[in-house]
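*Asks:* Prediction below, plus the sequence it came from.
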Amino acid sequence: MRKLLVIALFSAALSACSTPDSASPSAAIRQVLATQTAAWNRGDVAGFMQGYWESDSLVFIGKRGLTYGWQPTLDNYRRNYPDAAAMGQLTFTNLRITPDGPETAHVVGRWHLARPAAGDLQGHFLLVFRRINNQWVIVADHSS
């Protein structure tokens, strides 16, 4: 009887470990990036921004320097990409996702905007992700 109880407890512990809340950081982060890509490609900047930490502590580092805060970052995206034609079609490639701990990870990759009317843009990025309130979000973005 005791052996069955130990097996039952072990089985329960294993099934608890496989819940959606414990999805691998890599898979969860890939999903965030896929959701962002889909939002961008339909011209939805606000939807794209849902992948970022909605905080004044968010930092975006780009060609024009530092931007602190979710709202200023959104404002910059809207100013630089005023419509779907300016936004183009986004792809992320060469993704390298590295967990830094149970609640943090960083991602290095390449971005490309296909914009037939305005000319293509491309570059590289380093994203810092943190798991906050059980969601993986970008807390720092260095894109060039």
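*Replies:* Received, thanks.
*Asks:* Please make it C-alpha for all contacts and neighbour counts, starting now.
*Replies:* Noted.
*Asks:* what's in contact with the helix or strand containing A27?
*Replies:* Of the helices and strands defined by DSSP states H and E, A27 is found in helix 25-41. Outside of helix 25-41, the residues that reach it under the criterion Cα atoms under 8 Å, 6 or more residues apart in numbering are 45, 47-51, 84, 87-92, 97-99, 105, 129, 136-137.
*Asks:* and here's the other structure:
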Amino acid sequence: MKKFVILFCMVCALSAFSQTNEDTDKKAIQKVLKKQRLAWSDNNLEGFMEGYWKSDSLKFYGSNGVTYGWENTLERYQKAYPTKDHTGKLSFRINDITKISEGAYYVLGEYHLKREVGNADGIFMLVFKKINGEWKIIADTSS
């Protein structure tokens, strides 16, 4: 019985530790998204892109198909949102953040752009991965 109690306590402690780690990860991911929201709303597309993995392996999937790589994704944003009137003010609704595996999560959400050229709304799914101690978006599906 004593062994069972010790084992039970260890399982509970590990479960609590795991939950705490997930909470910490989710808060860190939300911090990345907040920085992106603020940069976008300041018409700072390069600052917005800091949340993305700076790699040729980054994937963005939108209405025009798949864009590969950080530089190409930045260029895509610059063409589609050339001025502050186009970027406007960004807001998010995060509907779910789910752990995929250790160091990886997906985020489901909605975005809203309030802007001079007409408002825009859509949905997104992001895949975050912890790379060199930082949470980065490695894949983005937005529509």
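*Replies:* Ah, there it is. Just so we're clear, the structure is a prediction, and the values are computed from it rather than from any experiment.
*Asks:* So after superposing, what's the score?
*Replies:* Here the superposed chains carry a TM-score of 0.83, computed using TM-score structural alignment, normalised by the length of structure 2; 124 aligned residues with a Cα RMSD of 1.6 Å.
*Asks:* Tell me the helix or strand right after the helix holding A27 of structure 1.
*Replies:* Once helix 25-41 of structure 1 ends, the next helix or strand along the chain (criterion: DSSP H and E) is helix 45-48.
*Asks:* thinking again about what came up before, where strands are concerned, which of the contacts of helix 25-41 of structure 1 count?
*Replies:* When DSSP state E is applied, the contacts of helix 25-41 of structure 1 are split such that 89-92, 97-99, 105, 129, 136-137 fall in strands.
*Asks:* I'd like the residues you listed laid out as CSV, including distance to T37 of structure 1 and neighbour count.
*Replies:* As requested, these are exported to CSV (distance: Cα to Cα, whole Å; neighbours: other Cα atoms under 10 Å):
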residue, distance to T37 of structure 1, neighbour count
Q89, 8, 19
L90, 6, 19
T91, 7, 17
F92, 8, 17
I97, 17, 20
T98, 20, 15
P99, 21, 17
A105, 19, 21
F129, 16, 27
W136, 16, 24
V137, 14, 26
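*Asks:* Between which two of these is the distance greatest?
*Replies:* The two members of those with the most space between them (Cα to Cα) are Q89 and P99, at 28.0 Å.
*Asks:* how close does D83 of structure 1 sit to G51 of structure 1?
*Replies:* 20 Å (Cα to Cα, to the nearest Å).
*Asks:* Looking at those two, which one has more neighbours?
*Replies:* G51 (21 against 13; other Cα atoms under 10 Å).
*Asks:* so that one makes contact with I138?
*Replies:* Yes - in this structure, G51 of structure 1 sits in contact with I138. The criterion is Cα atoms under 8 Å, and the distance is 6.2 Å.
*Asks:* The helix holding A27 of structure 1 vs structure 2, average offset?
*Replies:* Average distance between helix 25-41 of structure 1 and its aligned residues in structure 2, after superposition and using mean Cα distance after the TM-score superposition for structure 1, equals 0.4 Å.
*Asks:* what distance separates that helix from the centre of its chain?
*Replies:* With Cα atoms, centre = their mean, to the nearest Å as the basis, helix 25-41 of structure 1 stands 6 Å off its chain's centre.
*Asks:* contacting residues for G109 of structure 2?
*Replies:* G109 of structure 2 sits next to 92-96, 123-125 when contact means Cα under 8 Å, 6+ apart.
*Asks:* oh, I was asking about R42 of structure 1
*Replies:* By Cα under 8 Å, 6+ apart, the neighbours of R42 of structure 1 are A84.
*Asks:* cutoff 10 Å now
*Replies:* Contact criterion Cα atoms under 10 Å, 6 or more residues apart in numbering gives 48, 84, 87-90 as the residues in contact with R42 of structure 1.
*Asks:* Could you tell me how many residues sit around I138 of structure 2?
*Replies:* 23.
*Asks:* For the residue lying closest to D120 of structure 1 once chain neighbours are set aside, give its distance to A84 of structure 1.
*Replies:* With Cα to Cα, 6 or more residues apart in numbering as the criterion, D120 of structure 1 has its nearest non-adjacent residue at 4.9 Å, and that residue is A114. With distances taken as Cα to Cα, A114 of structure 1 is found 11 Å from A84 of structure 1.
*Asks:* Much appreciated, bye for now.
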